[in-house]
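Asks: I'd like to go over a predicted model; first the sequence, then the structure.
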Amino acid sequence: MTTAVAATAGTIPAVGQPAPDFELVNQYGEPVRLSSFAGQNVVVVFYPFAFSGICTGELCEIRDNIAAFEDANATVLAVSVDSKFSLRAYAAQEGYSFDLLADFWPHGAVASEYGVFDAETGMALRGTFIIDGEGIVRYSVVNPRGQARDLAEYKAALATLAQD
């Protein structure tokens, strides 16, 4: 399912198409490249800002249900325009065990590649892309500002990958 949202910088990758590859640093300053996860599923979760209410709720829900992702051979990569320093403090405060990636500079470049950067506000929209082990987008959703994503949808999409 894909929901179109205005004010995006690029085109949202279509389901069935290759996911744009990227490399960003995580909260520890370590480089993380999407293509390095070949052979496993990846859930790329774009969110506006660390420490904000809805974002924290969504990421805590993922944290509290991380076993569902692991059971589906899926790695979670959460991406925002925050710096690695902010992301390190955020991960420590909330106990996130997955990578928080800094799309800090060039500001929002990866979010733009995925069509989820809002240039007017300088932040990523709430976009999620589930990418299979061959690098193909198998699910995407972009929610309007202020609307949290549904964890049950992630689980359902991951379950279909397990059946393939």
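Replies: Nice, I can see it. All values reported here derive from a predicted model rather than from experimental measurement.
Asks: Going by C-alpha atoms from here, please, whenever you check contacts or count neighbours.
Replies: Noted.
Asks: how many other residues sit next to Tyr154?
Replies: Using other Cα atoms under 10 Å, Tyr154 has 20 other residues around it.
Asks: residues in contact with it?
Replies: Applying Cα atoms under 8 Å, 6 or more residues apart in numbering, we find Tyr154 in contact with no residue.
Asks: Comparison target, given below:
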Amino acid sequence: MTEGYRLMVVEPGSVAPDFTLSDLDREQVSLGSLRRDNNVLLVFYPFAFSPLCQGEICQVRDELAGYRDEDVQVVGVSVDTPFSLKVWAEQQGITFPLLSDFWPHGAVAKTYGVFNDVGGMANRGTFLIDTEGIVRFAEIVSPRESRDQTKWKKAVAALRG
């Protein structure tokens, strides 16, 4: 276990903690409203504009149609400000919601057990939440470790089964 890395608090089978955060237009978005019509893939990442985060989030962007076809709303969450998220989304052509966990700093990441105290950022945490609010998949990796997104797709496919 690396410094600043926490054990996962939110695990599969548990109820996902609801939250409300600002999107890149500073509009309030809640998990409850997102999961009303779709399952939600909640993707925590450390920082916009960092190479590894950009690679992961752009892969999601490029494969977004597959998630939408499965009735999954992808949502990115970082401790960045809404202002930086807006610029980054425009530069990268990101069309799914990016939410700011800026203030109180990392409060939602802390609730989900993915906040990195040492770095002041979220570790790479991924949670698939069904329309009933139950976590169906969860993983956490360190900020320096890239996630295998095929695991997410298998979890999404398992929702149908």
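Replies: Cool, got the structure. Keep in mind the model is a prediction, meaning the values are calculated, not measured.
Asks: Can you pull the TM-score for these?
Replies: Once the chains are laid over each other, their TM-score by TM-score structural alignment, normalised by the length of the second structure reads 0.94; 160 aligned residues with a Cα RMSD of 1.5 Å.
Asks: What does Gly106 of the second structure correspond to in the first structure?
Replies: Applying TM-score structural alignment, one finds that Gly106 of the second structure aligns to Gly108 in the first structure.
Asks: Quick check: the gap between the most centrally placed residue in the first structure and Gln163 of the first structure.
Replies: Centroid-nearest residue in the first structure: Val45, 1.5 Å away (criterion: Cα atoms, centre = their mean). Using Cα to Cα, to the nearest Å, Val45 of the first structure is found at 23 Å from Gln163 of the first structure.
Asks: For the second structure, which segments are assigned as helices?
Replies: For the second structure, applying DSSP state H gives helices covering 31-34, 51-62, 64-69, 82-92, 107-112, 150-160.
Asks: so which of the ones you listed is the most packed in?
Replies: Highest mean neighbour count of the helices of the second structure: helix 107-112, a mean of 20 (counted as mean count of other Cα atoms under 10 Å).
Asks: residues in contact with it?
Replies: Residues contacting helix 107-112 of the second structure (Cα under 8 Å, 6+ apart): 8-10, 17, 19, 44, 101, 115, 122.
Asks: That one vs the first structure, average offset?
Replies: In the superposition with the first structure, the average deviation recorded for helix 107-112 of the second structure is 0.2 Å (mean Cα distance after the TM-score superposition for the first structure).
Asks: gap between that helix and the chain center?
Replies: Helix 107-112 of the second structure sits 11 Å away from the centroid of its parent chain (Cα atoms, centre = their mean, to the nearest Å).
Asks: Tell me who's in contact with the nearest residue to Thr11 of the first structure once chain neighbours are set aside.
Replies: For Thr11 of the first structure, ignoring the flanking residues on the chain, the nearest one in space by Cα to Cα, 6 or more residues apart in numbering is Gly115 at 4.5 Å. For Gly115 of the first structure, the contact set (Cα under 8 Å, 6+ apart) comprises 8-13.
Asks: same deal with Thr56 of the first structure?
Replies: Counting by Cα under 8 Å, 6+ apart, the residues that Thr56 of the first structure touches are Ala50.
Asks: Translate it into the numbering of the second structure.
Replies: Aligning on TM-score structural alignment places Thr56 of the first structure opposite Gln54 in the second structure.
Asks: That match and Asp18 of the second structure, how far apart?
Replies: In terms of Cα to Cα, Gln54 of the second structure sits 26 Å off from Asp18 of the second structure.
Asks: the strands in the first structure, which residues?
Replies: Ranges of strands in the first structure, per DSSP state E, are 23-26, 31-33, 41-46, 74-80, 99-102, 117-118, 123-124, 126-131, 137-143.
Asks: Among these, which comes closest to Leu87 of the first structure?
Replies: Proximity to Leu87 of the first structure, assessed across these by Cα to Cα, is greatest for strand 99-102 (6.3 Å).
Asks: For that closest one, name the packing helices and strands.
Replies: Under the contact definition 3 or more Cα pairs under 8 Å, 6 or more residues apart in numbering; DSSP states H and E, strand 99-102 of the first structure sits against strand 23-26, strand 74-80, helix 84-94.
Asks: how about Ala19 of the first structure, what's its match in the second structure?
Replies: Counting by TM-score structural alignment, Ala19 of the first structure lines up with Ala16 in the second structure.
Asks: Gly32 is in contact with that match, correct?
Replies: No - with contact defined as Cα atoms under 8 Å, Ala16 of the second structure does not reach Gly32; the gap is 9.7 Å.
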